[in-house]
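**Q** Here's a sequence, model it:
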Amino acid sequence: MDKKLRFGLIGCGRISFKHIEALVNNHDNAELVALCDLEIEKAELLKKRYRELLDEKNVKINNIEVYRDYQELLKRDDIDIVSIATYSGTHAEITINALKSGKHVIVEKPMALSIKDADEMIETAKKYNRKLTVCHQNRFNSTVQKLRKAVEENRFGKLVHGVASIRWNRNDDYYRQASWRGTWEQDGGTLMNQGIHNIDLLQWMMGPVERLYAEADTFLRNIEGEDMGAAVLRFKNGAIGIIEGSACVYPKNLEETLSIFGEKGTVRIGGVAINKIIDWKFADGLDDEEEVKKEANYEDPDTVYGYGHTPLYRDFIDAVLNDRDPYITGEDGKKAVEIVLAIYKSRKTGLPVEFPLKDFSTLDMKE
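**A** Take a look at the predicted model:
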């Protein structure tokens, strides 16, 4: 890749520094030219941080414009890709407008808060011949890639069940920091916000969902959405899935674990950001467990966001330059959203939910 694509970043809050990090790490093919946030001060701070990181690499950059109105940013013809890191309830609108303005889009998870919006995002990308990817960055982890390869090679034999456990702590201070967090209109609860990464990995390994039944409630946090929820899934291949997501674990984050169990194999991945293989056991004896751990595992990152944004950006840049689908498509991003919305529907009705899910939104929980 010898062309440098020009980026605009919309949203300069909690997750935005991972996008800046990814841009810096891909500076040979990526250049940040615009930032946007309702709070200009946040954009200016991010601009300063981007400059500092590139100065450390002795890379000179051009001027970076700062905007408060994202529509003004989208009017620029020189921007190739827009990254969207705003709060969840705005993802669909901004993505659709960016695609219509001729921009390729990287959007944070969840891609949308309704099936209708997710579908419109996917269809708009197709209509305007633009690329769309969703930040399920943990798919790029070496541990997860190792597991995915084992699934594709059928080393598990018949899949029996899989478990996604998210045992975290998000206290009231976390929710007070931003008024949109935990609301049905702009966020959803723990499963949509914190749990969706692991839910995405579970369905990626186990396959399409046939139906699910769920229970969820708000136990401790002063929010509209759930602070703890659980679901039992039946996949189309007959296997069973279990999802457990909590923001109430005392006194701090305990674990995020993905476990896959089959006729001839067991794999369990944990760590701060699904970065450590805990168990790797297969009947075929093709590899040594300790050697696999040594090859795939890496030290816990500073945050649960991990290091996946950098390879996600690298893949998307290559997809744009070579006119191919990104590794994670809009259709891929929709699958995890659909599961969480099905959990919400089951919670509301007290009944199992069949797939595919007809249109449902977090807003339907307010009725």
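**Q** can we go C-alpha only for contacts and neighbour counts from here?
**A** Fine.
**Q** what about Tyr250, neighbour count?
**A** Neighbour count of Tyr250, defined by other C-alpha atoms under 10 Å: 12.
**Q** was I right about it contacting Asn169?
**A** Yes - shown here, Tyr250 and Asn169 form a contact pair, counting by C-alpha atoms under 8 Å, at 6.6 Å.
**Q** helix or strand for the closest residue to Leu53 other than its chain neighbours, which one?
**A** In space, and not counting its chain neighbours, Leu53 is closest to Val24: 6.9 Å by C-alpha to C-alpha, 6 or more residues apart in numbering. For Val24, the element it lies in under DSSP states H and E is helix 16-25.
**Q** List the neighbours of the helix or strand that that helix is followed by that are in contact with it.
**A** Once the chain leaves helix 16-25, the next helix or strand it forms, by DSSP H and E, is strand 30-36. Residues outside strand 30-36 that contact it (C-alpha atoms under 8 Å, 6 or more residues apart in numbering) are 4-12, 23-24, 43, 47, 61-70, 73, 79, 317.
**Q** want to put them side by side, so please do this one too:
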Amino acid sequence: MINFAIVGMGHIANKHIEAIEKAENANLYAICDNNPARLEIDKPNVKKYTDLNTMLEENPDIHVVNICVPSGLHAALTKIVADHKRHIIVEKPMSLKLQDAEDMIKYANENGVKLAVVHPNRFRPAIQKLKAEMDKGSFGKLSHANATVRWNRNQAYYDQAAWRGTKEFDGGVLMNQAIHDLDLMLWLMGPVESVQAMAATRLRKIETEDVAAAVVQFKNGALGVIEAATTIYPKNLEESLAIFGETASVKISGRNANYIETWDIEGVEEDEAEKVKEEIKEDPFGKPGHQCIIEDMVLALKENRNPIVTGEDGLAPVKLILSILESAETGKKVVIK
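**A** This next block holds a predicted model:
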């Protein structure tokens, strides 16, 4: 049994609690938050702390710590956990600064602990189908990809907490909402070589962008188009990922990119393609992504391997987003090194 602890008992912590409780060979051992009121949950067998160092020092049986605090604090807490020789699962984005993300990977490596980043959309059934086809080479030479996030986050959402929408602790639509889609785009298409972008704060009273658009060129020569917004009225409209190649066109869409809209692959008959679409419709969400992340960490410890979503995987979309924001600010194309 692998004992998990959670630090940061805000909204996202509920998903982690549920995931740990559903996962095989996982046990919620302790929780931590500097606000005692957030520790008042009905879990009598779970230890509760207001200080992370104290929790780790008093409980050597904690194997993994899930970091669920505001994004700007991820690096500092990762160092504390790594220095205590505990494994780490950190919420997305892993950091808001490139140096912090690189330091987090260094902290884990220096202390011999595993670092996983929460990018749960990789485990969605439709995405898994697409990944399998790409691994088979079904697309031939890649042409381009498109990632679209047209969502609503109204002012009340940002006003729920003072850190939301800030540059220091939260980030904007790219870091918070579109980062999942950018992770998928990079996972499927490979690394980006350069980006040209624009971003703006149009409707929300926040420090960061609420709408952004970018064109990227991947190192394999393919192009990509990114559109991300939290300004859509009056509710979430669309999240989609489309990939086009010499011998395939696939689009996964819906409000949360769970359904296959287009499945045109050379050699796949129309009735077979419709069957694939219907299979996904029957179970569009699959096993919850957070549960997959927890179970993968359990197996990674048992098998002594890296997690499926490593620190390096978490670093890649952060680097891309920072490059997009740099291009938007300077008005110039940014080459990603």
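**Q** And the strands in the stretch 151-300 of structure 1?
**A** When assigned using DSSP state E, counting those that start in this stretch, the strands of the stretch 151-300 of structure 1 occupy the ranges 159-167, 209-217, 228-235, 240-246, 255-262, 265-270, 276-282.
**Q** Compare those strands and give me the one nearest Ala342 of structure 1.
**A** Of all the strands of the stretch 151-300 of structure 1, it is strand 209-217 that lies closest to Ala342 of structure 1, at 7.4 Å by C-alpha to C-alpha.
**Q** so the closest one corresponds to what in structure 2?
**A** Under TM-score structural alignment, strand 209-217 of structure 1 corresponds to residues 192-200 of structure 2.
**Q** Report the buried residues of the matching stretch.
**A** 192-199 (16 or more other C-alpha atoms under 10 Å).
**Q** can you list the residues that contact it?
**A** Under C-alpha under 8 Å, 6+ apart, the answer for stretch 192-200 of structure 2 is 186, 209-219, 320, 323-325, 327-329, 331-337.
**Q** mind listing what the most centrally placed residue in structure 2 touches?
**A** Nearest residue to the geometric centre of structure 2 (C-alpha atoms, centre = their mean): His119, 3.1 Å. For His119 of structure 2, the contact set (C-alpha under 8 Å, 6+ apart) comprises 91-92, 180, 183, 289, 309, 314.
**Q** Tell me which residue of structure 1 matches up with it.
**A** Matched to structure 1 by TM-score structural alignment, His119 of structure 2 sits across from His136.
**Q** now do Gly314 of structure 2
**A** Match for Gly314 of structure 2 (TM-score structural alignment): Gly333.
**Q** mind checking the SS state of that match?
**A** Here Gly333 of structure 1 is recorded as helix under DSSP: H, G, I helix; E, B strand; the rest coil.
**Q** and it, how many neighbours?
**A** Neighbour count for Gly333 of structure 1, taken as other C-alpha under 10 Å: 26.
**Q** Quick check: closest non-adjacent residue to it.
**A** Leaving aside its chain neighbours, Gly333 of structure 1 sits nearest to Val134 (5.6 Å; criterion: C-alpha to C-alpha, 6+ apart).
**Q** ditto for Asn258 of structure 2
**A** Distances taken as C-alpha to C-alpha, 6+ apart put Pro284 closest to Asn258 of structure 2, at 5.4 Å, once the chain neighbours are dropped.
**Q** so the one you found sits right up against Gln128, yeah?
**A** No - the pair Pro284 of structure 2 / Gln128 is not scored as a contact, 11.2 Å apart, by C-alpha under 8 Å.
**Q** Looking at those two, which is more packed in?
**A** Pro284 (19 against 13).
**Q** residues in contact with that one?
**A** For Pro284 of structure 2, the contacting residues are 124-126, 258-259, by C-alpha under 8 Å, 6+ apart.
**Q** Also Glu227 of structure 2?
**A** Applying C-alpha under 8 Å, 6+ apart to Glu227 of structure 2 gives the contacts 147-150, 211-214.
**Q** ok, 7 Å please
**A** 147-149, 212-214 (C-alpha atoms under 7 Å, 6 or more residues apart in numbering).
**Q** ok, so of these, who is nearest Gly165 of structure 2?
**A** Nearest to Gly165 of structure 2 among the contacts of Glu227 of structure 2, counting by C-alpha to C-alpha, is Ala212 at 14.6 Å.
**Q** That closest one matches what in structure 1?
**A** That one, Ala212 of structure 2, aligns with Gly229 by TM-score structural alignment.
**Q** How many residues are close by its match?
**A** 24.
**Q** ok, and the closest non-adjacent residue to it?
**A** Ranked by C-alpha to C-alpha, 6+ apart and with sequence neighbours excluded, the top spatial neighbour of Gly229 of structure 1 is Ala216, at 3.9 Å.
**Q** circling back to that earlier point, mark which of the contacts of strand 30-36 of structure 1 are buried, thanks.
**A** 5-12, 23-24, 43, 47, 64, 66-68, 70, 73, 79, 317.
**Q** which residues make contact with stretch 282-290 of structure 1 from outside it?
**A** Contacts of stretch 282-290 of structure 1 with the rest of the structure, by C-alpha under 7 Å, 6+ apart, involve 264-266, 280-281.
**Q** cutoff 8 Å now
**A** Residues outside stretch 282-290 of structure 1 that contact it (C-alpha under 8 Å, 6+ apart): 155-156, 264-266, 279-281.
**Q** and what of stretch 169-186 of structure 1?
**A** In this structure, residues lying in contact with stretch 169-186 of structure 1 by C-alpha under 8 Å, 6+ apart are 87-90, 113, 187-190, 221-226, 246-254, 362-363, 365-366.
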